[in-house]
Structures are given as C-alpha cells and as structure tokens.
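Q: next comes the sequence, and after it the predicted model I'd like to discuss.
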Amino acid sequence: MANETLRTVEGRSVLRMERRLRHPAEKVWRALTDPEQLVHWFPASVRLQPRIGGTIEYWMDGEPGGDGEVLEFDPPHVFAITWSGEVLRWELLPADDGCLLVLSHTFDDRYGAASFGSGWSLCVDAMELLLDGKPIDIAPDTGELHDRFVELLGLNDGSAEQTPDGWVVRFERQLTRPAETVWPHLTAEGTVTERSEPKALEYEQSDGRVRWELTEGTGHGARLILTQTGLSSPDDALETWRGRLDTLAAELLNAPR
C-alpha cells in the first residue's frame, strides 16, 4: 500500500494506509462487506449483520476469533467495524481510474504497527487479485516487508527520559523471529547481573546498566525491549542502539523462522 502514516489519537495508535484500485467503488464495496468475498483476502472468516449496530463474528481456522460491531455502513463509501476492541475503518474515495481505498486501523499496541501494516498490505494485495479475477497466490512475508514498515513508521526510534539517577534510553521493537532464534545474537558487554535464556540479559557497564528483554509480540516474532540506564547524556546511546538494532533485525532476516 502507499502513503502510510502512524499517529496517536486520544491515546490510541492509528495506522492509515491507502491503495489506488482500478475498480469502481461499488465492486470494491462488495469485496469489503460480502462474507463470501472476504474469506478470500481478509485474515478471518466473518459473519456480519450489514447495518449500523450490527454484530460481527470472526472465525479463524474454524475457531472463534473474536467479535465486533458495525460502527458505520454507508454503501459504497464507508464501512467501519470493531474487532476485539480495535477499529477498522474502510473508506472508498473517487479516483479517475477507479477508487482510492483508505484503511484506518485503531489499536493500542503502537509497536505492533509494522506487523499490522505488513499484514494489511498483503491482504489488500490478495483483494486486488480477487477484484482482477486472478488466482490468489500471495507469498507470506519473510520479514523484509515488516522491517520496511518499522523504518517507514519510525518504530526503530528510541526514547529518552531524564531521571534523578541519570538518563534512561529505551527501545521497543517487534522482531520477525522467535525469542529462541534471537537469543544467540545477544551479547553481554560488561558484568552480567541477570541471564534468563531466552527472556532477559542484563549487564553493568562503566556508563550504565543495559537490559535486553524478549517478550511475546505480534505476528510470529518476539518483542524486544532494550533499556540503558544511568547515562549522563542520551544522544550517543540513541544513535548507537538504533544502528545496532537495525543490524540485528537485518541479521535475523537470514535466520530460520
């Protein structure tokens, strides 16, 4: 997709994505709202009542996958629904050669945005093949698309906070490989104070304490949280760690899933 942005609105993250489609809005609307078409490209099978206030049931691999409500239903312009507390809003705008599809996805986990972005990009690829009447054969993301979204949305930027004990630098990053695959890539560069494979590694340096944590994340990879505390200034640490985490993510692309 194109023109992707990530904003914070009323404390929640909103991912906005656009795609120009060479099909009239009426045809795209059916792909967005007809369960028999949704099953071919949407991440779940859907049962819905096509009206504002209507209920939605999501099914994944034959098992219940959450529920939701229709918030907006304005054929063939706006279709907005909830899914387990998240909001998906699809808007169809006029375009010379068809229509412009605009997706706004509202959720809480900001650092999951790259997983959502790459996933929706592949879903809309599949929908476009459906609209074109072509076989739907979309290869899964190996991690490259995900990491392009990390860069695009600024999710590889760290944060810094000044405390009475010095500056704290923090990075949170969704990875594309599980914790067991990531762990061998972590190294202690100081006196180890905690090692809990494959969850946590902490060590003391002359310029502060470094802590790596690997927790459950979105998609198929671990969520990495890295902090360095006790810094006199955050600038060098922010630049250094960003580069090192970008390198780590690139190395993981060559590791087995």
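A: Arrived safely, thanks for sending.

Q: alpha carbons only for contacts and neighbour counts from here, please
A: Fine.

Q: what is the burial count for residue 114?
A: 28 (other Cα atoms under 10 Å).

Q: oops, could you answer that again for residue 117 instead?
A: Applying other Cα under 10 Å, we find 25 residues neighbouring residue 117.

Q: give me the neighbour count for residue 151.
A: Around residue 151 there are 13 residues (other Cα under 10 Å).

Q: I meant to write residue 65 there.
A: When neighbours are defined as other Cα under 10 Å, residue 65 has 15 of them.

Q: kindly report the same for the one 4 residues further on.
A: By the other Cα under 10 Å criterion, the neighbourhood of residue 69 contains 22 residues.

Q: alright, now check it against this:
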Amino acid sequence: MGGAYAAGVHDHLRIISAGGLPPHPSPLAQADCEATEGRWTLVFTRDLRHPTEKVWAALTEPGQLAAWAPYTADRDLSETGGATITMIDDENPQDMAAEVVRAEPPALLE
C-alpha cells in the first residue's frame, strides 16, 4: 500500500505492546482534499517501512484496528458494504454507521 494514514501503524502497535508512548509523534502528513460524487474525501499519503499485507491487516482487521485506532469495526473491512464503527477512545463507546465503498486488497480502501 503506497501509503495512507496507515503510516506508523506498526510502529505504534509495537510501541503500545511495549507499554509506552512513542518517543516522538509521527511527522505531519500532507492531506489532500478531493471532491468525489458530491462528497469530500481527505487523502493522506505516506510511505511505509512495513510489508503491504501487514499494513492492510492493520487497517481492516477489527482486532488490529483496536490496537492503534480510536475505533474498531464489527467486521473485517476488506470488502465493500456497510459496517458499524465503534469509537473506543472515550469512556462511553459510541457506534456509528460506516461504509466501505471501495476495497482492492491490499492497495486501496475507501
């Protein structure tokens, strides 16, 4: 996966499993804003030092999402369709409807 917000996903996972916070936050990433079919999309691009398959798993598998993201999903996000995203970064988890509109493993996830 040529890059996306996934950058540092595995660094973050590694650091969390070691029981500490990252010594330095990841550098800011350029974000592009695109209008597509009447919707705005933020696109983050990053180059990663990890195998594509591991980054894809970190972005799509509920168990891995919960390790680095402020949310988890009710299903694997590798396929298109509706999903429920549960925000877990607060004392009161909150469910939100979400949709995977494009999934081309292991390169594209929208």
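A: Perfect, thanks for sending it. Since the structure is predicted, the reported quantities are computational estimates derived from the model, not experimental observations.

Q: could you list the buried residues of the lengthiest helix in the first structure?
A: When the first structure is parsed with DSSP state H, its longest helix is helix 113-132. By 16 or more other Cα atoms under 10 Å, the buried positions in helix 113-132 of the first structure come out as 113-131.

Q: that one aligns to what range in the second structure?
A: Across the second structure, nothing matches helix 113-132 of the first structure (TM-score structural alignment).

Q: helix or strand right after that helix?
A: helix 144-152 (DSSP states H and E).

Q: distance from the chain centre to that following helix, please.
A: 9 Å (Cα atoms, centre = their mean, to the nearest Å).

Q: in the helix or strand just after that helix, what's buried?
A: Scanning forward in sequence from helix 144-152 of the first structure by DSSP H and E, the next helix or strand is strand 159-163. Under the neighbour-count criterion of 16+ other Cα under 10 Å, strand 159-163 of the first structure has residue 160 buried.

Q: next one: stretch 61-73 of the first structure
A: Neighbour counts using 16+ other Cα under 10 Å place 67, 68, 69, 70, 71, 72, 73 of stretch 61-73 of the first structure among the buried residues.

Q: stretch 33-43 of the first structure too?
A: In stretch 33-43 of the first structure, counting by 16+ other Cα under 10 Å, buried: 33, 35, 37, 38, 40, 41, 42.

Q: could you give the number of residues near the closest residue to residue 162 of the first structure other than its chain neighbours?
A: Closest residue to residue 162 of the first structure apart from its sequence neighbours, by Cα to Cα, 6 or more residues apart in numbering: residue 168 at 6.2 Å. By the criterion of other Cα under 10 Å, residue 168 of the first structure has 22 neighbours.
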